[in-house]
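Trainee: Sequence and predicted structure are below.
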Amino acid sequence: MKRKYLRLVRRAYRYLRHPHIRNRPWLLALTKPLYNRELWHPCRYTVAGGLSIGLFCAMLPIPFQMLLAAIWGMKAKINIPIAMGTCWVSNPFTHPPLIVVQITFGHWIRQFVDIPMPFDKAMQIKFLNLNITGNPADFFVGCLAMAVTLSLLVYPIVYGISAFLPNRGRRLKAIKQRRKKSV
């Protein structure tokens, strides 16, 4: 999996550095920040940031989520491929259940916090024999609340998982080899 990811990243990076793209002044403003190699290598910080921004953009009901995640990722200096790939959480197959969960979550938050309802019209959604009644305020509050909640939950999960991964093995082996050579 790691090899496939690195091969994909190398191909994309080479394509972006091609002279045909590099010599166009109108593309230079967009592609110049992409030349930073640190934005393409996965590490704990950049992966957590990429997942956070990607999940935030995935929960928003807007078109061009991947483009928004890429631009925001360049500005935040996090892993761009992971941010863009995470936007596929809300694909055409998973988006209807996400809408149902967002409406339910938004309704629960609106009742708990007592947010006034600006819209009077109720929406009726039928999904898998579930009749969910809500209004646009429930949907918008649910979208924003899920986006913020998921983007904040990603950081402890990524840092917790990386604590158990043998990522530091190469570094420790190099230190041990240096100690053996010096003794």
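Mentor: Perfect, I can see it now.

Trainee: drop to CA atoms for contacts and neighbour counts, all remaining ones
Mentor: Will do.

Trainee: next one: the helix ranked longest in the chain to chain centre, how far?
Mentor: For the chain, the longest helix by residue count, based on DSSP state H, is helix 136-164. From the chain centre to the centre of helix 136-164 is a distance of 10 Å (CA atoms, centre = their mean, to the nearest Å).

Trainee: ditto for stretch 122-137
Mentor: Distance of stretch 122-137 from the chain centroid (CA atoms, centre = their mean) equals 27 Å.

Trainee: Buried residues in that stretch, which are they?
Mentor: For stretch 122-137, burial by neighbour count (16 or more other CA atoms under 10 Å) applies to 125, 132, 134-137.

Trainee: out of everything not next to it in sequence, what's closest to residue 158?
Mentor: Residue nearest to residue 158 in three dimensions, not counting chain neighbours: residue 48, with 5.8 Å by CA to CA, 6 or more residues apart in numbering.

Trainee: Ignore what I typed, I meant residue 54.
Mentor: Of all residues not flanking residue 54 in the chain, residue 83 sits nearest, at 4.3 Å (CA to CA, 6+ apart).

Trainee: now that neighbour: how far from residue 29?
Mentor: Going from residue 83 to residue 29 by CA to CA, to the nearest Å gives 20 Å.

Trainee: just the helices in this structure please.
Mentor: Using DSSP H, helices in the chain cover 2-16, 19-22, 25-31, 44-59, 65-76, 80-86, 95-113, 136-164, 169-182.

Trainee: Identify whichever of the ones you listed lies nearest to residue 38.
Mentor: For these, proximity to residue 38 was assessed by CA to CA; helix 44-59 is nearest, at 8.5 Å.

Trainee: here's the one I want to compare it with:
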Amino acid sequence: MAKKTIQRLMPDHSKIKEQKALKIFGSLLHDANLWHLNRRSARGAFAVGLFFAFIPVPFQMVLAAALAIPLRVNLPLSIALVWLTNPLTMPPIFYGAYLVGVAVLGHEQQPFQFEASWQWLTESISTIGPAFIVGCLVCATVSSIVGYFGIDYLWRRSVNKAWAERSKK
């Protein structure tokens, strides 16, 4: 059940191979293990994808691919999970990461109002930047661990359920 659901939601691997940003990996993309979906590759892909989803840098997909390739985890799933943070979800997710950073560092929450300007960015790095970066790293690590073990658990549960149904027949 889990495998079929994940396969249905995953992007087509031929479309991923055609991405211009991933051309830098060249023939490394032809490794069959990067496209195979099993429990090991799925849990690793969830860990990689969820980690980079919370890292506030451009080219998150390239970073996820760069880690998925040497770890030999499912590449399409790793890349797809990065899109957890998309233009619609980024503001609440990154604000939540900022609040986590404030709590971890024990700082007081700084009032701020976002402006799309270079001046605002340079000024806010010194005020809210440390809490934001620490919060993003904490959220990335926690979501990666929860994703890894959560998918492992769901996959095992799905297999055990399928075996139980077969033994009843």
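Mentor: Noted; the coordinates are in hand. Everything numeric in this text was worked out from a predicted model, so none of it was measured.

Trainee: Need the TM-score between these chains.
Mentor: Here the TM-score for the pair of chains, by TM-score structural alignment, normalised by the length of the second structure, is 0.72; 144 aligned residues with a CA RMSD of 3.0 Å.

Trainee: about what we covered before: between the buried residues of stretch 122-137 of the first structure, which is closest to residue 1 of the first structure?
Mentor: Closest approach between these and residue 1 of the first structure, by CA to CA: residue 125, at 39.0 Å.

Trainee: Quick check: the closest one touching residue 135?
Mentor: No: judged on CA atoms under 8 Å, residue 125 of the first structure makes no contact with residue 135 at a distance of 10.3 Å.

Trainee: Need the counterpart of the residue nearest to residue 158 of the first structure in the second structure.
Mentor: Residue correspondence, TM-score structural alignment: residue 48 of the first structure in this structure matches residue 43 in the second structure.

Trainee: if we can go back for a sec, tabulate the buried residues of stretch 122-137 of the first structure (a markdown table), appending distance to residue 163 of the first structure.
Mentor: Converted to a markdown table, those look like this (distance: CA to CA, whole Å):
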| residue | distance to residue 163 of the first structure |
| --- | --- |
| 125 | 42 |
| 132 | 41 |
| 134 | 42 |
| 135 | 43 |
| 136 | 41 |
| 137 | 40 |
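
Trainee: Leaving out sequence neighbours, find the closest residue to the aligned residue in the first structure for residue 85 of the second structure.
Mentor: Using TM-score structural alignment, the equivalent of residue 85 of the second structure in the first structure is residue 90. Spatially, and ignoring its direct neighbours in sequence, residue 90 of the first structure is nearest to residue 58 (5.6 Å; CA to CA, 6+ apart).

Trainee: how about that neighbour, what's its match in the second structure?
Mentor: Matched to the second structure by TM-score structural alignment, residue 58 of the first structure sits across from residue 53.

Trainee: What's the local residue count around that match?
Mentor: With neighbours defined by other CA atoms under 10 Å, the count for residue 53 of the second structure comes to 28.

Trainee: Residue 138 of the second structure maps to what in the first structure?
Mentor: Taking TM-score structural alignment, the alignment pairs residue 138 of the second structure with residue 145 from the first structure.

Trainee: sorry, back to before: give the residues shared as contacts by residue 125 and residue 135 of the first structure.
Mentor: Counting by CA atoms under 8 Å, 6 or more residues apart in numbering, no residue touches both residue 125 of the first structure and residue 135.

Trainee: How about the contacts made by the residue nearest the centre of the first structure?
Mentor: Nearest to the mean C-alpha position of the first structure, by CA atoms, centre = their mean, lies residue 54 at 1.6 Å. By CA under 8 Å, 6+ apart, residue 54 of the first structure lies in contact with 66, 69, 82-87.

Trainee: ok, residue 49 of the first structure to residue 67 of the first structure distance?
Mentor: Residue 49 of the first structure is 16 Å from residue 67 of the first structure, where distance means CA to CA.

Trainee: So between those two, which is more surrounded?
Mentor: In this view residue 49 of the first structure and residue 67 are compared by other CA under 10 Å, and residue 49 has more residues nearby, 25 against 14.

Trainee: So which bits of stretch 92-106 of the first structure are buried?
Mentor: Neighbour-count burial for stretch 92-106 of the first structure flags 95, 98-106 (criterion: 16+ other CA under 10 Å).

Trainee: now stretch 2-19 of the second structure
Mentor: Residues of stretch 2-19 of the second structure classed as buried by neighbour count (16+ other CA under 10 Å): 2, 16-17.

Trainee: ditto for stretch 32-49 of the second structure
Mentor: Buried, per 16+ other CA under 10 Å, within stretch 32-49 of the second structure: 33-37, 39-49.

Trainee: Can you tell me the residue that sits opposite residue 72 of the first structure in the second structure?
Mentor: Using TM-score structural alignment, the partner of residue 72 of the first structure in the second structure is residue 67.

Trainee: what's residue 168 of the second structure in contact with, if anything?
Mentor: Neighbour list for residue 168 of the second structure: empty [criterion: CA under 8 Å, 6+ apart].
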